[in-house]
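K.L.:
Output the structure for:
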Amino acid sequence: MTAPILAGALLALPGGTAAQELRSYAVVGDAIPLSLTGAAGDAARGRALVIERSSTCILCHSGPFPERKFQGDLAPDLSGSGSRASEGQLRLRLVDASRLNAATIMPSYYRVDGLDRVGTLWRGKPILSAEQIEDIVAYLVSLRE
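P.N.:
The predicted structure follows:
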């Protein structure tokens, strides 16, 4: 009885699904200019992901989320992120922030190789899917103030 419940809980976690093929992308300067999915993301779904504690965004970042108490203060406020960075720059920061800053504490949400201290359940799997990355990018780009 416990195994099916545990399996269901694991599938609900980001990255808790079966291993998936990472989509290819090109880094140009400090950005990934093209969508990982070939389509724009959904900003409403992106906002939901950002404020969901399991995605970890608001554990470190704060932002325009009045319904969420106890937002993080380790990383920049997400308010105005669409004014500070381009869509491609935001995409690279989500995919693999360590390409810009090797000492960053921000997770590489769409990278599986070359990582240390990865939990067994997460090995070989991205934390977020390409679709989730694009949804979050769409939301962050919309934050202009």
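
K.L.:
switch to C-alpha atoms for all contacts and neighbour counts from now on
P.N.:
OK.

K.L.:
Tell me, how many residues neighbour Ala3?
P.N.:
Close neighbours of Ala3, defined as other Cα atoms under 10 Å, add up to 8.

K.L.:
and if you look at Ala48?
P.N.:
14.

K.L.:
Past the helix or strand hosting it, which element shows up next along the chain?
P.N.:
Here Ala48, judged by DSSP states H and E, is contained in helix 43-51. The element immediately downstream of helix 43-51 (helix or strand, assigned by DSSP H and E) is helix 57-60.

K.L.:
buried sites along the following helix or strand past that following helix?
P.N.:
Next in sequence after helix 57-60, counting helices and strands by DSSP H and E, comes helix 81-84. Of all the residues in helix 81-84, those buried under the rule 16 or more other Cα atoms under 10 Å are 81-82.

K.L.:
Please generate a structure for the following sequence too, so the two can be compared:
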Amino acid sequence: MIVIFATPEDVEAAFYEAIARADLGALMSVWAEDEEIVCIHPTGQRLVGADAIRDSWRSIFANNPRLSVRLSRGVRWSGMLLSVHTVVEMLYIGDDRKPHGPMLATNVFQRGASGWRLLAHHSSTAAEREATEGDGGGDRNTPRTLH
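P.N.:
Below is the predicted model:
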């Protein structure tokens, strides 16, 4: 069964929920059916294509089956067919309530025949100062539309 995501926010929520459940099938279902989908982990490893991404997440889940990510300070740009979200991620592993991070992530979504899908996820460690300073004012969670 193919899940149709109505919005980029739905895809993003499903992506992070799949991580929290260590559900590889659900995690892979959010990705676009494109040979050149890209995932870049905080380690700097660049993965291209579904097979490389699946293998990487399988390994992550085998070593850390209880992960959760909390997002904050999202900035979103949305158009008819493409949406880009940047967020601050805080990672929690197992029962350890001490956050790992902060990390900066960029998620790129594309709308196609089967709804919105993830094209690219890029997460990298952030300088502590970057993640705790003000974001320049304004409501950063307000979606913006590109014309």
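
K.L.:
TM between them?
P.N.:
Overlay of the two chains. TM-score (TM-score structural alignment, normalised by the length of structure 1): 0.28; 68 aligned residues with a Cα RMSD of 4.5 Å.

K.L.:
follow-up on the earlier one: check which helices and strands the helix holding Ala48 of structure 1 sits against.
P.N.:
Contacts defined by 3 or more Cα pairs under 8 Å, 6 or more residues apart in numbering; DSSP states H and E place helix 43-51 of structure 1 against helix 57-60, helix 130-142.

K.L.:
Could you figure out how far the last one is turned away from helix 43-51?
P.N.:
When axes from the mean of the first three to the mean of the last three Cα atoms, to 10 degrees is applied, the directions of helix 130-142 of structure 1 and helix 43-51 differ by 100 degrees.

K.L.:
all strands of structure 2, in order?
P.N.:
Using DSSP state E, the strands of structure 2 run over 38-40, 46-48, 67-78, 82-93, 100-112, 115-125, 144-145.

K.L.:
Report the contact partners of Arg47 of structure 1.
P.N.:
By Cα atoms under 8 Å, 6 or more residues apart in numbering, Arg47 of structure 1 lies in contact with 135-136, 139.

K.L.:
Relative to Leu6 of structure 1, how far out is it?
P.N.:
Look at Arg47 of structure 1 and Leu6 of structure 1: by Cα to Cα, to the nearest Å, they are 27 Å apart.

K.L.:
just Gln132 of structure 1 next, same as before
P.N.:
Between Gln132 of structure 1 and Leu6 of structure 1 the computed distance is 23 Å (Cα to Cα).

K.L.:
So if I had to pick from those two, which one is more boxed in?
P.N.:
Higher neighbour count among Gln132 of structure 1 and Leu6: Gln132, with 23 against 11, using other Cα under 10 Å.
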